[in-house]
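A.B. asks: Mind looking at a prediction? Sequence and model below.
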Amino acid sequence: MNPTFRIATAMSLLFFVVSARAEVLTLEQAVKIAITEDPWLVASEQRQSASMAMSEGASYLPDPKFNLGMANFPTDTFNYRQEPMTQMQMGVSQMFPRGDSLALQSEIFLEKSQMMPIQREVRRAQVRLAVSLLWLDNLRATSSIELIEQNRGLFEQLSELVVSSYSNSLGRTRQQDLVRAELELDQLDDRLVQLRQQQFASRAKLSEWIPAIGTGAFELDSALTMSSEQIAERSLEEITQLIAQHPSIRQVAQSIEIADTEVALAEQKYEPEWVLNASYGYRGDDLRGNPRADLFSVGVSVDIPIFSSKRQDAQVQAEIYERESIKTDRLVTLRNLVASYQALSAEIEQLDARLALFNQRLLPGLDEGAEAATNAYTTDDGNFNTVIQARISELNAKLALLAIQTERNKKIAELHYLLTGTSEGDAS
């Protein structure tokens, strides 16, 4: 893709994000901008063009060598016509590489260029994952700040209630309640400072991928939708087949093709190398003025690997071992990705169980307990410590729920990375 077109596309995306969406940035928009703005992809396209050019150039014979000289020049008189062997020589030699080595070398460059698009797929998947994780960190910090600010009003109401009670009663307990209420508000402010620091840090890291990220709000879209049932119902065979389409696996497969060609290239060293030589010698007239015949020479030299066969054997065997090691790397990479998928599936299952526990039992119970403690305190049938502890527990549970939801979304993003190359991974 032309760099100018990339910049224009990125600017249009940024204009759409900032203007059309009133500075609301969805995850899918963030990923698209990051991929469009990634200079690595431009460099990869340039490397591909360079490799294709090398492939074309490698298919041609090496340049012939020309020589011009004077042979058998007498040193006693330096007379050009004195000796019949004295001549001006012009020659040319052309080397013909071994076997099909030119075609195979050209094929290697071509196969390397064909790897570049696969590498760009890997890069886009890595960018998507990196941006998704940072984007989710920022969203969690932002949502936590909003949650604490919403609950801070409740703690301020409790503090006002304590102040009102303290003005009517100077007991020791009321004084402790006043100190506790002020302390909790200070602790909430401290948590807000920490969260804003996290929010700023994650946004600053995102600016590496999205330079013009600005200060707009983030909005979660459908980019990370995947049900636990959809994940758990896959068999090991199906998972392996899906992950085998991952570009990192296809990249290794392409490396195997290159290694096959390199083995064939090494085998060409058993073939002879030919050099064709031709020269023309011009002789001047003799001392009496009689013309001399010019001379023409032609010959062929050949390099036959007779005494160095063990060296060729070793080189071919080394290339074969290298190819087999790449095949092993492919198997290891596939197993690692499959194991990662299974680990993520298990983690998502546990996170879903925690989400169900929080939503169905823990949060309703904490809310009910906090309301009961507050009502009891307002009717002088409870103490402030119980009220404040109940409200803190409820707030902590809501923050923990946000953390669990964010962690699940991160695991889904990692699953989408593993499914890159499939319909589900591309749809993300």
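C.D. replies: Structure's in. What do you need?

A.B. asks: can we go C-alpha only for contacts and neighbour counts from here?
C.D. replies: Fine.

A.B. asks: SS state for the spatially most distant residue from the centre of the chain?
C.D. replies: Distance from the C-alpha centroid of the chain peaks at Arg288, with 82.6 Å (CA atoms, centre = their mean). State at Arg288, reduced to three classes by DSSP: H, G, I helix; E, B strand; the rest coil: coil.

A.B. asks: Could you do Phe66 as well?
C.D. replies: Per three-state DSSP, Phe66 ends up strand.

A.B. asks: Please name the nearest non-neighbouring residue to it.
C.D. replies: The spatial neighbour of Phe66 that comes closest, neighbours along the chain excluded (CA to CA, 6 or more residues apart in numbering), is Val92 at 4.4 Å.

A.B. asks: want to compare, so here's the second one:
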Amino acid sequence: MCYFTVFPKVNECVEIYRQSRPMFIVLPLLLLCSLIPLKGHGQALSLEHAVQLAIQHDPQLKGNAYREQGFKAQSDAAAYWENPQISASLQNLPTDGFAVNQEPMTQFKVGLKQQLPRGDENYYTQQKYKVMGEGVLIEDQVREAWLKKEVTLTWLNWFYATRRIALLDKEKALLTQLLDFTNSSYSQGVGSTSQQDILKVRLALLSLEDKYVQAYQQNNEAKAALSKWYGAPLEASLSVTSSIDFAAIVQNYKGDVSAFLNDIDTDEPFTVLQHHPEAILFQLQSKVEAQNLNIAREQTKSKWAFEASYGYRQDDENGMSRADFVSLGVQVDLPFFNQSRQDASISAAAFKMSASETDFRLKVNDLASKADVLMTRLSGLSERKALYEAVLIDETKQLSKAELTAYTNDTADITDVVNANLMLVKVQDDLLKIDVKRAKTLAELAYLYLPSHINLSRTE
């Protein structure tokens, strides 16, 4: 039969019973052997490698490096005074002859003017750009943690779709064999097999085709979504690894998932998540607004300027020497007449700083709430996984073996054997969904806590 070549180990199972057992006994054993998973071909993309490639090829991280250097340069530039001003003029030139030596007031004047910063405005501006540069580094932390999470979620979608297709292959093999059996039984008039039984199996196969379409669509969409992090589509021959590497999700803990979960279980989220990069960005924004407040206050101080000029005069028409002139001066503006405007600017800066502080508390509350939800979800998924592994998987396997034994003893129908194996496939699919959801939840928790722990350790 054709499925011997599809499942090589089936031949070994069949040969054991070929001489001593009739084919109607060998067939159920064939169904069990067909549940052996097939190994994929081609290079496999692991979760850890997928995350590393995404971080290496992310254009935003590369762009942030330039932005950080730009703020550093702006901070250096803010430490300097404004450019000095040089002026040159020919003054008091007589209009009746335009001779420079005709009148004693005529002179060629060269002046130099230097404005001083208003109070400590330059210092506070310099500090503001330093804080903005620090903000870019924190944005890198946010981006890198976000990339790890998003790539992990996308990779898990790809993993689930691939494993789902493998389970559908098992289901299709079982239904195909059931269809062959029902066709044979109906044509030979064996048992109570009717044409309705054949139609039911065919309908199940048609429904299975729809599942295939959905699974392949999910697979292709996941690969396409994953390729956007690399700037090029993934190779068609590239496959996903056969299992989920939970340790790769918590790399900062050297792959120790239990240690990570124990730590976050004892953490107080409203305290720890204050050090999350997303929250720190609001703290840095508050510092920027604080510097803007300082700059607004400096606007109430006078701005000074000093100037010096040299006036050169030519000798008169009779050859008599004329003295040159040197002038010194100082300028100061008077901001006191615009006190209402200054007060309004200071108030606006103070309100913005207070708003940033409020945004920080809101962000911490939001992160802590997400952490609580994720911990509750992970606990529930872990309980479900334990239930499936401890009870449901074993029970369905025992049911499958019991139906097989009953069939070999002529006390059960082949339909019962196939349905028992189909139930086993369904339980395996449910367990696969639970594992993928647990991995996704762990990735969400890693996004919240791993950067927070790093920043907290740096602070300590």
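C.D. replies: Done, it's in. All values reported here derive from a predicted model rather than from experimental measurement.

A.B. asks: Tell me how they score on TM after superposing.
C.D. replies: TM-score for the superposed pair, counting by TM-score structural alignment, normalised by the length of structure 1: 0.86. Supporting figures: 405 aligned residues with a CA RMSD of 2.8 Å.

A.B. asks: residues contacting the residue nearest to Phe66 of structure 1?
C.D. replies: With contact taken as CA atoms under 8 Å, 6 or more residues apart in numbering, Val92 of structure 1 is in contact with Pro64, Lys65, Phe66, Asn67, Asn277, Ala278, Ser279.

A.B. asks: hang on, the earlier thing: can you find the partner of the residue farthest from the centre of structure 1 in structure 2?
C.D. replies: Counting by TM-score structural alignment, Arg288 of structure 1 corresponds to Asn318 in structure 2.

A.B. asks: Distance of that match relative to Lys170 of structure 2?
C.D. replies: Distance, Asn318 of structure 2 to Lys170 of structure 2, by CA to CA, to the nearest Å: 119 Å.

A.B. asks: what helices or strands is the lengthiest helix in structure 1 leaning on?
C.D. replies: The longest helix of structure 1 (DSSP state H) is helix 101-168. Applying 3 or more CA pairs under 8 Å, 6 or more residues apart in numbering; DSSP states H and E, one finds that helix 101-168 of structure 1 contacts helix 27-37, helix 39-58, helix 172-206, strand 217-219, helix 247-267, helix 384-418.

A.B. asks: Give me every residue in contact with the helix or strand that the last one is followed by, excluding its own residues.
C.D. replies: When you say that, I think you mean helix 384-418 of structure 1. Where DSSP states H and E defines the elements, the next helix or strand beyond helix 384-418 of structure 1 is helix 423-427. Outside of helix 423-427 of structure 1, the residues within contact range by CA under 8 Å, 6+ apart are His416, Tyr417, Leu418, Leu419, Thr420.

A.B. asks: Packed most tightly, which of the helices and strands packed on helix 101-168 of structure 1 would that be?
C.D. replies: Mean neighbour count (mean count of other CA atoms under 10 Å) peaks for helix 27-37 among these, with a mean of 21.

A.B. asks: Which part of structure 2 matches it?
C.D. replies: Counting by TM-score structural alignment, helix 27-37 of structure 1 sits on residues 47-57 of structure 2.

A.B. asks: what's in contact with that stretch?
C.D. replies: Taking CA under 8 Å, 6+ apart as the rule, stretch 47-57 of structure 2 contacts 61, 144, 147-148, 151-152, 155, 229-231, 244-245, 248-249.

A.B. asks: could these be laid out in TSV, adding distance to Met353 of structure 2?
C.D. replies: As requested, those are exported to TSV (distance: CA to CA, whole Å):
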residue	distance to Met353 of structure 2
Leu61	28
Glu144	28
Leu147	30
Lys148	32
Val151	35
Thr152	36
Trp155	41
Trp229	36
Tyr230	39
Gly231	39
Ile244	45
Asp245	44
Ala248	40
Ile249	37
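
A.B. asks: ok, those vs Leu334 of structure 2, which is closest?
C.D. replies: Leu61 (46.4 Å; CA to CA).

A.B. asks: Verify the stated contact: that closest one with Arg143.
C.D. replies: Yes. Counting by CA atoms under 8 Å, Arg143 is a contact partner of Leu61 of structure 2 at 7.3 Å.

A.B. asks: circling back to that earlier point, and the contacts of Val92 of structure 1, which is closest to Ser164 of structure 1?
C.D. replies: When the contacts of Val92 of structure 1 are compared against Ser164 of structure 1 (criterion: CA to CA), the nearest one is Pro64, at 102.4 Å.

A.B. asks: Mind telling me what the closest one corresponds to in structure 2?
C.D. replies: Match for Pro64 of structure 1 (TM-score structural alignment): Pro84.

A.B. asks: which non-adjacent residue is nearest that match?
C.D. replies: Gln114 (4.7 Å).

A.B. asks: Look at the alignment partner in structure 1 of that neighbour and give its secondary structure.
C.D. replies: Here Gln114 of structure 2 is matched to Gln94 in structure 1, going by TM-score structural alignment. Recorded secondary structure, Gln94 of structure 1: strand (three-state DSSP).

A.B. asks: any idea how far Lys410 of structure 1 is from Gln94 of structure 1?
C.D. replies: Counting by CA to CA, the gap from Gln94 of structure 1 to Lys410 of structure 1 is 62 Å.
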